[in-house]
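Q: this one's structure only:
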């Protein structure tokens, strides 16, 4: 029998339950959004290293995305982006280094999703820490490969814009 540290063994049991909870909550949110058609505001963060961009897979979505989420009361786009980076992939970054570069509106999830993209170029690839619950995978991918992947429409719009801006 292989020894598994107590916390790791418990995590192996809880992770699938947490992923199921995320999928269930997301499904309920999609029904609510379908009925109400709300306007939402959110931020995505483009983290770039050596021509590659950070993408991630949320446990409750089929398409690849980027670190991001909705604003908390009183947050600026860079503050929201810095918080989401920390929460989703364990990367600590000062809001001041995140620059606003792109805005778009999407309706892929039955809501008018007003999204601001902030981005940063880093000299060294940061160590990523994912929880295997909300985020199940994250990696830096070169831009051309990323554009061939199954991306959310909002992330695709940003990456297409980035391809033109970044040359």
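A: Received the coordinates, thanks. Everything numeric in this text was worked out from a predicted model, so none of it was measured. Numbers count the residues shown, from 1 in each chain.

Q: for the rest of this, base every contact and every neighbour count on C-alpha atoms.
A: Noted.

Q: for the helix or strand encompassing residue 141, which residues meet the burial criterion?
A: Under the criterion of DSSP states H and E, residue 141 resides in strand 135-142. Buried residues in strand 135-142, counted by 16 or more other Cα atoms under 10 Å: 135-138, 140-142.

Q: now those in a markdown table, with distance to residue 10?
A: Below are the buried residues of strand 135-142 laid out as a markdown table (distance: Cα to Cα, whole Å):
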| residue | distance to residue 10 |
| --- | --- |
| 135 | 18 |
| 136 | 17 |
| 137 | 20 |
| 138 | 23 |
| 140 | 29 |
| 141 | 32 |
| 142 | 35 |
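
Q: name the residues that touch the strand holding residue 141?
A: 48-49, 51-59, 88-89, 128, 130 (Cα atoms under 8 Å, 6 or more residues apart in numbering).

Q: what's downstream of that strand, the next helix or strand?
A: The helix or strand immediately downstream of strand 135-142 is helix 143-147, counting by DSSP H and E.

Q: next, find the distance separating the residue sitting nearest the centre point of the chain from residue 90.
A: The chain has residue 67 as the residue nearest its centroid, 2.4 Å off, counting by Cα atoms, centre = their mean. For residue 67, the distance to residue 90 (Cα to Cα, to the nearest Å) stands at 10 Å.

Q: can you check residue 159 too?
A: To residue 90, residue 159 is 22 Å away according to Cα to Cα.

Q: these two: who's more crowded?
A: residue 159 (21 against 16; other Cα atoms under 10 Å).

Q: next up, a second structure to put side by side with the first:
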């Protein structure tokens, strides 16, 4: 408002825009909001630890296409899927390891926001015996192996950055916002 108490042109324009927006049908308003909002892809990953290993322990890593580095099991959640259920599903699909979603412990932190890539990983942890047979999906996974925490192979950059949040891998202690 101006000092005389009258609305400014900008304020009137803004008021007209809001009134027009709220006259639109709900489905159109929802679409407009979604078009203007930042969108993130939501994934779920699992840090799988060897239940029988002595410290420093071992974790399960996968070599997947297209890159040469190693990563942890995970994937994109289906619409409406609970993160723990998605993590359990991806773990079973990629490795043959079947666990109930309730057995997955939320990582601390549980969500890693990768702002540069505009995706969020929900992180879970589980311990399973390494001598259980792995059944890899050869379409998604070239190789799966257990690695000691102090002798990890070359990791993919996103995996190294994610594991750094848990003080694992070459970037341990260097976790920062992605």
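A: All right, it came through fine. Because the structure is a prediction, the values reported are computed rather than measured.

Q: can you pull the TM-score for these?
A: The TM-score (TM-score structural alignment, normalised by the length of the first structure) is 0.66; 124 aligned residues with a Cα RMSD of 2.1 Å.

Q: re the thing from before, which residues touch whichever residue in the second structure pairs up with the residue nearest to the centre of the first structure?
A: By TM-score structural alignment, residue 67 of the first structure lines up with residue 73 in the second structure. By Cα under 8 Å, 6+ apart, the contact set of residue 73 of the second structure is 45-47, 61-62, 90-91, 94-95.

Q: with residue 21 of the second structure instead?
A: Contacts of residue 21 of the second structure by Cα under 8 Å, 6+ apart are residue 29.

Q: give the equivalent position in the first structure for it.
A: Using TM-score structural alignment, residue 21 of the second structure has no partner in the first structure.

Q: element containing residue 21 of the second structure?
A: If you go by DSSP H and E, residue 21 of the second structure is part of helix 9-23.

Q: how far out from the middle of the chain is that helix?
A: 38 Å (Cα atoms, centre = their mean, to the nearest Å).

Q: what of stretch 16-33 of the second structure?
A: Put simply, stretch 16-33 of the second structure sits 32 Å off its chain's centre (Cα atoms, centre = their mean).

Q: likewise for stretch 151-167 of the first structure?
A: With Cα atoms, centre = their mean, you get 14 Å for stretch 151-167 of the first structure.

Q: report the buried residues of that stretch.
A: 151-159.

Q: quick one: which of those is nearest to residue 28 of the first structure?
A: Nearest to residue 28 of the first structure out of those is residue 152 (Cα to Cα; 19.2 Å).

Q: which one in the second structure is aligned with the closest one?
A: Under TM-score structural alignment, residue 152 of the first structure pairs with residue 156 in the second structure.

Q: if I look at the nearest residue to its match once chain neighbours are set aside, how far off is residue 164 of the second structure?
A: Spatial nearest neighbour of residue 156 of the second structure, chain neighbours left out: residue 69 (4.5 Å); criterion: Cα to Cα, 6 or more residues apart in numbering. The gap separating residue 69 of the second structure from residue 164 of the second structure is 16 Å, by Cα to Cα.

Q: then residue 143 of the second structure?
A: 23 Å.

Q: can you check residue 100 of the second structure too?
A: Residue 100 of the second structure sits at a distance of 26 Å from residue 164 of the second structure (criterion: Cα to Cα).

Q: now do residue 124 of the second structure
A: 14 Å.

Q: among the contacts of residue 73 of the second structure, who's most crowded?
A: Within these, most neighbours by other Cα under 10 Å means residue 45, with 28 neighbours.

Q: for residue 33 of the second structure, helix, strand, or coil?
A: Under DSSP: H, G, I helix; E, B strand; the rest coil, the three-state class of residue 33 of the second structure is helix.

Q: and the residue nearest to residue 39 of the second structure when sequence neighbours are not counted, what does it touch?
A: Closest residue to residue 39 of the second structure apart from its sequence neighbours, by Cα to Cα, 6+ apart: residue 118 at 7.1 Å. Going by Cα under 8 Å, 6+ apart, residue 118 of the second structure touches 39-41.

Q: same check for those, but in the first structure.
A: Using both residues aligned by TM-score structural alignment, their matches' Cα atoms under 8 Å, the first structure keeps these contacts from the contacts of residue 118 of the second structure: 39-41.

Q: among these, which are located in strands?
A: The strands, defined by DSSP state E, take in residue 41 from these.
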